[in-house]
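# kindly return the folded structure for what I paste below:
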Amino acid sequence: MKKKTVGSDSRRNFIRNSALTAAGFMIVPRHVLGRGFIAPSDRLVVAGIGAGGKGTSDIKNFFDSGKADIGFLCDVDERQCVETRKRFPKAKFYKDFREMLSKEHKSIDAVSVSTPDHTHAVAAMAAMSLNKHVYVQKPLTHDIYEARMLTEAAHKYKVVTQMGNQGSSGDGVRQLQDWYNAGVIGDVHTIYCYTDRPIWPQGVGRPSTSSPIPAGLDFDLWLGTAPKRDYFDGILPFNWRGWWDYGTGALGDMACHIMSPAFAVLGLGYPTSAECSVATKYIQNWDSGYFPESGPIASHITLNFKGQNGKPDIELHWMDGGIQPSRPAELGANEEMGDGGNGILFYGTKGKMMAGTYAVNPQLLPTSRTKEVKVPQTIARVKNGEDGHYAAWVEAAIAGYGSDKAKNLSSHFDIAGPLTESVLMGNLAIRSFDIRKKNAKGDDFDYPGRHIKLLWDGPNMKITNFDEANQFVKRQYREGWSL
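Here you go, the predicted structure:
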């Protein structure tokens, strides 16, 4: 049954007085506008949490779908959301999403979360618990535990969900699926994913001195779930990604885009193990070269997955910081691998295939096979491909939880949750590498994680052979914050 999106006098009053555009013509019932116009009950009122940075384009894309109205905006940093507030001047503005949801929840249908990683889960859960549909930027969460909780909450609260890895709605990943389903490359056993990120500082120490907090920024509110620490220049609006308190490094930034095709093509579940090697500034002075608060400058993660339906087990390699796999023998010496700095390679028993970020430009190897091999299209395409990722969620939210449109979304949380958990498993391996072990005198003498293959019990979210690593499965929130 179609879920109604108008349910109260306050809601109707809100719609009646909201502007469709910054210019300001009004939403009125279909019988007044005439045939072919969209009635208020067929529109979605969206609140944007995080209205600057990535939120700027996210919110615009929802509006550009033609079926969403931007009713509310929320951002802790007034400097970053100037453009969005000018674009939607009649949207009511808040700094604290908790206050916005408490006061305005009757007038909100859906919420977009485009904040730094450490705030994704608490903001999304607050909205979901009020039965609001949610669109959450990648990675879905900062921690594995949070991803599991959001995945379960989507069904508990019966809301329509989508993660912001728009490439999952693109034609490229569906072409890779069609080739694999047709048996063109046989059974996949090895996958390589790689990126040129990070392009922000990592492998560095936190500055020893603080900086004045800029006017317009509520830094304590920005910290949210993270530990109370002083502000320093450069952490905002972008470099927070390299600090474990707030971001999830190169994996969090790019793996939900680059690893996503592997999950779509092969139906990967939870990994069974993870191991890593990292490049960072462990230099001559043992203490000054130890920077556990930020991610490494480069890493190589190996995740192992159990094969599905009698297929072989799969070894997935993640490489960042510019590290790349060896070029396949079938790829010409001057041909571009992936999209140059980023890409994914599938190694099968009968052949290979590759693509760039978002699975763009999918190709069989050798590349001449791409046009030669013809297979039936078995996977339905999303209207407008990756550009339709936003509109698909808007339409699914209007249709409601349990609708075909909601079930067919490319990155609803039943898909995005396990993908995010696997991505964050890579970070768990990296951070385990940084665990110091003390000798009888209390002196640090080893990093046992660098030599350990972490064995993962996915259903129970637990490392079974190195208990110290489990501290990274679920972090402790600052007092006053909870999921």
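# when you work out contacts or count neighbours from here on, use the C-alpha atoms and nothing else.
Noted.
# contacts only, for residue 308.
266, 267, 268 (C-alpha atoms under 8 Å, 6 or more residues apart in numbering).
# who wins for most neighbours among those residues?
Among those, residue 268 has the most neighbours (other C-alpha atoms under 10 Å), with 20 neighbours.
# what's the nearest residue to that one if we skip its chain neighbours?
Leaving aside its chain neighbours, residue 268 sits nearest to residue 305 (6.9 Å; criterion: C-alpha to C-alpha, 6 or more residues apart in numbering).
# how about this one, so we can line them up?
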Amino acid sequence: MTKETENNSRRSFIKSGALAAAGFMIVPRYVLGGKGYTAPSDKLIVAGIGAGGKGKSDIANFYKSGKAEIAYLCDVDDREAAESVKNFPKAKYYKDWRKLLEKEHKHIDAVSVSTPDHNHAIIGLAAMQLKKHVYIQKPLTHDIYEARVLTDAAKKYKVVTQMGNQGSSGDGVRQLKEWFDAGLIGDVNTIYCWTDRPVWPQGIPWPSNKATIPKELDWDLWLGTAPNKDYIEKLVPFNWRGWWDYGTGALGDMGCHIMEPAFRLLDLTYVKDVQSSVGTVYTDIFRKGYFPESCPPSSHITMTFPKTAKTKGDVTIHWMDGGIQPERPAELGPNETFGDGGNGMLFVGSKGKMMAGTYAVNPQLLPTSRTKEANVPQTIKRVPGGDNGHYAQWVEACLAGYGKMEVSSPFEIAGPLTEALLMANLSIRGHAVEVKDAQGRSSFPGNDIKLIWDNQNMKVTNFDAVNQYVKREYREGWKLGV
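Predicted coordinates:
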């Protein structure tokens, strides 16, 4: 043995011994292998990518399950991550998720992704390819193509997945389903969903004045897959939601919460067609403005879904945001709250109606006096802790292993739901797509058409210009690993 080989062997031995001594309590379950094994601590070793904002509460809730060890934290903004770092002082901290996965993948079981929408897919897929269980905040992805990729990847890599729409674990959606399955409202062919969001700026032009990048923020890493642009004030940590390069508007933010019950009750899958009207901003007295970089201030989208085994025909869902609400049903008293006030869902059936608020909380048959009179047995098992139990449910399922335990929002359900919402966003974005004829004259044909969707080929068949948003081009140096 040469001197160099001897030294290398010694260093490797020391390094391995040190890791074993220092990291015994966070040995990932998969390292132990074997059927029916039990980890020394019986804890799920979690890496939280996106440690501020919603990521902060996600990580805290995994930990509260009592069966998760928060071993690694990652965030591009030290300011946002500060509280999580304080709460989990033993967790190793990274700024670059790629380095975290490269260096630590052998030491983790699962990854939580709570970044802006535009980086969900690239991080989630990388984790799944390393055979890590994955929890991704809603919406699952930024683009339709990405949602399809992640849905397929969850099956391919046989990992436990969950989207962060907590209401899917709540009692409310299960109560609605029991009423529907019992035939209390008959066949449903129309559903209304609405929200008072956005509560961030939308329908505005991109600011022309760049700002100084905070020293705690790695702007290049924050941009990730998005186009290279100058940093602007107040974009982070929240207002990115209103810009198409990063967010998915009110639909992406609240649609996964409010439309999920319709998918669960009626077994909906893909959208057949979609049309929309959008609020606009008047740039002067004569011309209304469409700003293609920004989501509109309000919208009303009408989506058609094909017949399922739970319906007698096609199903129409109306989505409204920006404070727009549907007409109050005649069965609702004049002083009774519609939905939860700012948000809600209304199912219109052949024999009656029912409604609920965000997360399907406070489900009510209409008129509301029917709610107390209804005598329907509980047929659907409740998730312990309801919507708050969404996190522990995923942790428990990861510990049990792929296919061993049911979760409320696996990617096989969350993927098609996300695709439907993003299909609606295609219609919204179509309003601002400028098309020029041979003479150079501009028009906006997306204003006045219904988009027809070819689900198998993932494209709009009657307005090709919007297909550019089905699968966006990533910034150079970033690639979805398929």
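# returning to what we had before: which of the contacts of residue 308 of structure 1 sits closest to residue 139 of structure 1?
Using C-alpha to C-alpha, residue 268 comes nearest to residue 139 of structure 1 of the contacts of residue 308 of structure 1, at 17.3 Å.
# which residues sit in contact with residue 465 of structure 2?
Counting by C-alpha under 8 Å, 6+ apart, residue 465 of structure 2 touches 430, 433.
# what does it correspond to in structure 1?
Aligned against structure 1 by TM-score structural alignment, residue 465 of structure 2 finds its counterpart in residue 468.
# again, but for residue 441 of structure 2
So, by TM-score structural alignment, residue 441 of structure 2 is matched to residue 443.
# not counting sequence-adjacent ones, nearest residue to the most centrally placed residue in structure 1?
With distances taken as C-alpha atoms, centre = their mean, residue 138 lies nearest the centre of structure 1, 1.3 Å away. Counting by C-alpha to C-alpha, 6+ apart, residue 138 of structure 1 lies nearest to residue 164, which is 5.3 Å off, once chain neighbours are set aside.
# my read: the one you found touches residue 120, true?
No - applying C-alpha atoms under 8 Å as the test, residue 164 of structure 1 and residue 120 come out as separate, 11.7 Å apart.
# anything in contact with each of those two?
In contact with both residue 164 of structure 1 and residue 120: 136, 137, using C-alpha under 8 Å, 6+ apart.
# show residues contacting the helix or strand that contains residue 48 of structure 2.
Using DSSP states H and E, residue 48 of structure 2 falls within strand 44-49. Outside strand 44-49 of structure 2, the residues that touch it by C-alpha under 8 Å, 6+ apart are 26-29, 55, 59, 67-75, 97, 107-115, 395, 398-399.
# switch the cut-off to 7 Å
By C-alpha atoms under 7 Å, 6 or more residues apart in numbering, the list of residues contacting strand 44-49 of structure 2 from outside reads 26, 28, 59, 67-75, 97, 108-114, 395, 399.
# again with stretch 282-301 of structure 2
202-206, 242-244, 249, 274-281, 318-322, 424, 432.
# for ChimeraX, write the select line for the buried members of these.
Here is the ChimeraX command that selects the buried residues among the contacts of stretch 282-301 of structure 2 (16 or more other C-alpha atoms under 10 Å):
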select :202,203,204,242,243,244,249,274,275,276,277,278,279,280,318,319,320,321,322,424,432
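# so which of the contacts of stretch 282-301 of structure 2 are in helices?
249, 424 (DSSP state H).
# okay, and which of the contacts of stretch 282-301 of structure 2 map to strands?
Taking DSSP state E, the ones among the contacts of stretch 282-301 of structure 2 that sit in strands are 274, 275, 276, 277, 278, 281, 318, 319, 320, 321.
# excluding chain neighbours, what is closest to the fifth one?
This means residue 278 of structure 2. Nearest to residue 278 of structure 2 is residue 299, by C-alpha to C-alpha, 6+ apart, at 4.2 Å.
# the one you found and residue 251 of structure 2, how far apart?
9 Å (C-alpha to C-alpha, to the nearest Å).
# when these two are compared, which one has more neighbours?
Neighbour count, other C-alpha under 10 Å: between residue 299 of structure 2 and residue 251, residue 251 has more, with 28 against 22.
# next, the mean deviation of the helix or strand hosting the more buried one compared to structure 1.
Per DSSP H and E, residue 251 of structure 2 falls inside helix 249-258. Overlaying structure 1 shows helix 249-258 of structure 2 at a mean distance of 0.3 Å from the equivalent residues (mean C-alpha distance after the TM-score superposition for structure 1).
# over which residues of structure 1 does that helix lie when aligned?
On structure 1, the counterpart of helix 249-258 of structure 2 by TM-score structural alignment is residues 249-258.
# quick one on the thing from earlier: the very next helix or strand once past the strand holding residue 48 of structure 2 packs against which elements?
Downstream of strand 44-49 of structure 2, the next assigned helix or strand under DSSP H and E is helix 54-64. Helix 54-64 of structure 2 is packed against strand 68-74, helix 390-400, with contacts defined by 3 or more C-alpha pairs under 7 Å, 6 or more residues apart in numbering; DSSP states H and E.
# and stretch 252-262 of structure 1, how far apart are its ends?
Stretch 252-262 of structure 1 has its terminal residues 16 Å apart, counting by C-alpha to C-alpha.
# tell me which residues are up against that stretch.
138-139, 165, 167-168, 173, 193, 343-344, 357-359, 419-420, 423.
# now that stretch, how far from the centre of its chain.
Relative to its parent chain, stretch 252-262 of structure 1 has a centroid offset of 8 Å by C-alpha atoms, centre = their mean, to the nearest Å.
# please apply the same query to stretch 201-211 of structure 1.
25 Å.
# distance across that stretch, terminal residue to terminal residue?
End to end - C-alpha to C-alpha - stretch 201-211 of structure 1 spans 18 Å.
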